[in-house]
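# with the sequence up front, the predicted model follows.
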Amino acid sequence: MQYDPSETALLHPEQQPALLSKDKKWTSHATCAELSRLAYWRFEQGGEALAALENILGNAQLGKPQLFKNAESSTQAFAVSSADDNTSYLAFRGTQADDMTDLITDIRFFPADWNGRGKVHSGFLASFQSIEKELDAWFRQCTANTVWICGHSLGAALATLAAAKFHGTRLVNFGSPCVGNPEFAASFTGREVARYVNCADFVTRLPPESSFYQHLQGLRYIDRNGVILPAMDNAAMEVDQDLAAAAYMLDYATQAGSVPFRSMADHAPVNYVRALLGEL
């Protein structure tokens, strides 16, 4: 699968074809990556978009999705279970470039009290709280032995809050910004967390780490060649990112339809899926 530098991949993942299928055995993390990308499909509009999502999930031997949506906060997510109901996935939608409400959510970065340990990003918290009651109801009736919570970008932040509230779940996020302070991050100690960072992805540097914001454990770094490396020191990552940025300027930056910088292209959901599919 080729690296995708296109504006469509970054700004409109819902316009790209689905990849999930039953043709080969997908790992749980790869499934989470693709479900996080499919969460961008405008299923809240019903009609063809919802029917297409249901068809894709069905073909992958997953059940009918349960939708979570709040028009006022522009928050969307869906839950889906395996055919035997032993495994469930909860996927949150990330920032939509054409949705001003999402952009306002992202920039409301002042820390707010969390109903748990630490403080969290106030915009993410407000978005999560807008569908929290519906999520509570779903978890009360969920009988799965394993629940994966996932998301990309803003969706990764919302997934993190959901995992913080619903203990016993497994968190897999992609291109996540920082969500809370060090005390909040420490609340995940001992939990199953996979935090994927695709090389130069700029969103993973926001808000900057400080006494107010700190990333969770569980870094899975994707290098410039799309290889997942569980452990890599900061200096090595910086070198890798510099090489990636230079190569991008030569290979993609001037191509029609490409985003101008590697730091932007690396945030595209499909490029996270690409790395996970490389492990299959």
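That came in fine, so what should we check first?

# alpha carbons only for contacts and neighbour counts from here, please
Noted.

# can you pull the buried residues of the longest helix seen in the chain?
Of all the segments of type helix in the chain, defined by DSSP state H, the longest one is helix 234-251. For helix 234-251, a neighbour-count test (16 or more other C-alpha atoms under 10 Å) marks 237, 240-242, 244-245, 248 as buried.

# then this one, side by side with the first:
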Amino acid sequence: MDLFTVSDRVRRYRADLLEFMEEYVYPAEAVYEEQMRAADDPHHQPQIVEDLKAEARRRGLWNLFHPHPEWGPGLTNLEYAPLAEIMGRSAHLAPEATNCAAPDTGNMEVLTLFGSQEHKERYLKPLLDGTIRSAFAMTEPAVASSDATNIELRMERDGDHYLLNGRKWFASNAMHKNCKVLIVMGKTDPAAPPHRQQSMMVVPIDAPGVTIVRNLPVFGYTDREGHAEIRFEDVRVPVRDVLKGEGEGFAISQARLGPGRIHHCMRAIGVAERALELMCRRADARSRSGTGSATAPISATGSPRPASTSTAPGC
């Protein structure tokens, strides 16, 4: 069988998702902008997002990312790829509408694989239901923490708890109105081998000692979910909230970030296709100087592509 043969199941999901995008998501983009302007709050949770979530769930377009059949449809990355590409065409609406938005997708997989039963009841199930959001706190301001062995936030054992002290930043989603929980990576044993020094812990965002310092813009833009700087000052975390075990943080990060980066790439293809289509339409509609009045610019949202095509039209 051809490696890229699409199964009947994925073909049905794709058709349903394209219909959902055409009928609900693309028309909602203008409504979203209006509601955000009216709220005058860059981190406002507009009602249109909740409406889209309800419709997506009604249509069975929910948690499509989750590869474990117990918690989602159980699609492989290969099967999920064309669906993520479609959702990427409206990257600020479609992923959240279908409960397939980062960083929740990665956090849900971490809780599925490494969380306790208590973690699953308290956080995983509400995340799967779309009633709460989460953030992943790994990156730090003072070190090159794209290499996770460099992180410095300390996690020191104190009886039945750990004390967390340090700073994180660019914690995506931490400014979201529904963000309730953080997965935090830090060092529990600086003397251990480099890849066994780190641990991950589940921390409520309102735990004493956790301070959301500020939102950090990216290239001058403020995303609704935010990218927060967070300060941890003697934050007490029960031992039971360590994921998998002490020293497992680096291994968990690899398990989490692998699929997470692939999901981002899938969505990026979709938004790039849409940007190319808008450019082509603008180039085709624009009049040259002296040959008549120029056609009005196409809106930033633009009209969606026909459902029958999966590639950008030629220019």
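In hand now; what should we look at? Just so it is clear, the model here is predicted, and its values are computed rather than measured.

# can you calculate the TM-score here?
With the length set by TM-score structural alignment, normalised by the length of structure 1, the two chains reach a TM-score of 0.32; 139 aligned residues with a C-alpha RMSD of 5.6 Å.

# one step back: helices or strands up against the longest helix of structure 1?
Packing partners of helix 234-251 of structure 1 (3 or more C-alpha pairs under 8 Å, 6 or more residues apart in numbering; DSSP states H and E): helix 262-265.

# now for the helix or strand immediately after the helix it packs on in the chain, which elements pack on it?
Stepping forward along the backbone from helix 262-265 of structure 1, the first helix or strand reached (DSSP states H and E) is helix 269-277. Packed against helix 269-277 of structure 1 by the contact rule (3+ C-alpha pairs under 8 Å, 6+ apart) you find helix 7-11, helix 28-38, strand 193-198.

# helix 269-277 of structure 1 to strand 193-198, inter-axis angle?
Here helix 269-277 of structure 1 points in a direction 120 degrees away from that of strand 193-198 (axes from the mean of the first three to the mean of the last three C-alpha atoms, to 10 degrees).

# angle of helix 269-277 of structure 1 against helix 28-38?
170 degrees.

# just the helices from the stretch 101-250 of structure 1, written as ranges.
Assigned by DSSP state H, counting those that start in this stretch, the helices in the stretch 101-250 of structure 1 fall at 122-129, 132-141, 154-165, 182-186, 234-251.

# which among these is found nearest to residue 112 of structure 1?
When those are ranked by distance to residue 112 of structure 1, counting by C-alpha to C-alpha, first place goes to helix 122-129 at 5.1 Å.

# angle of that closest one against helix 132-141?
Comparing the axes of helix 122-129 of structure 1 and helix 132-141 via the same axes, to 10 degrees yields an angle of 50 degrees.

# what residues sit buried inside helix 122-129 of structure 1?
Within helix 122-129 of structure 1, the residues that count as buried by 16+ other C-alpha under 10 Å are 122-129.

# for it, name the packing helices and strands.
helix 100-107, strand 111-113, helix 154-165.

# what residues sit buried inside the first one?
Buried residues in helix 100-107 of structure 1, counting neighbours by 16+ other C-alpha under 10 Å, are found at 101-102, 105-106.

# quick revisit: including distance to residue 11 of structure 1, could the buried residues of helix 234-251 of structure 1 go into a markdown table?
Below are those laid out as a markdown table (distance: C-alpha to C-alpha, whole Å):
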| residue | distance to residue 11 of structure 1 |
| --- | --- |
| 237 | 26 |
| 240 | 25 |
| 241 | 22 |
| 242 | 24 |
| 244 | 21 |
| 245 | 20 |
| 248 | 18 |
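
# which one, of the helices and strands packed on helix 122-129 of structure 1, ends up nearest to residue 54 of structure 1?
helix 154-165 (19.9 Å).

# elements contacting that closest one?
strand 87-92, helix 122-129, strand 146-152, strand 170-174.

# and residue 75 of structure 1, which of these is closest to it?
Proximity of those to residue 75 of structure 1 was assessed by C-alpha to C-alpha; the nearest stretch is helix 122-129, lying at 6.1 Å.

# tell me what angle the closest one forms with helix 154-165.
Using the same axes, to 10 degrees: helix 122-129 of structure 1 against helix 154-165 is 70 degrees.

# how about the helices in structure 2?
8-20, 26-39, 47-58, 77-87, 94-97, 104-114, 117-119, 125-129, 249-285.

# check those helices for me and report the most buried one.
Mean neighbour counts were taken over the helices of structure 2 using mean count of other C-alpha atoms under 10 Å, and the top value, a mean of 24, falls to helix 94-97.

# tabulate the helices of structure 2 (a markdown table), appending distance to residue 179 of structure 2.
Converted to a markdown table, the helices of structure 2 look like this (distance: least, C-alpha to C-alpha, whole Å):
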| stretch | distance to residue 179 of structure 2 |
| --- | --- |
| helix 8-20 | 26 |
| helix 26-39 | 18 |
| helix 47-58 | 15 |
| helix 77-87 | 22 |
| helix 94-97 | 13 |
| helix 104-114 | 10 |
| helix 117-119 | 15 |
| helix 125-129 | 10 |
| helix 249-285 | 19 |
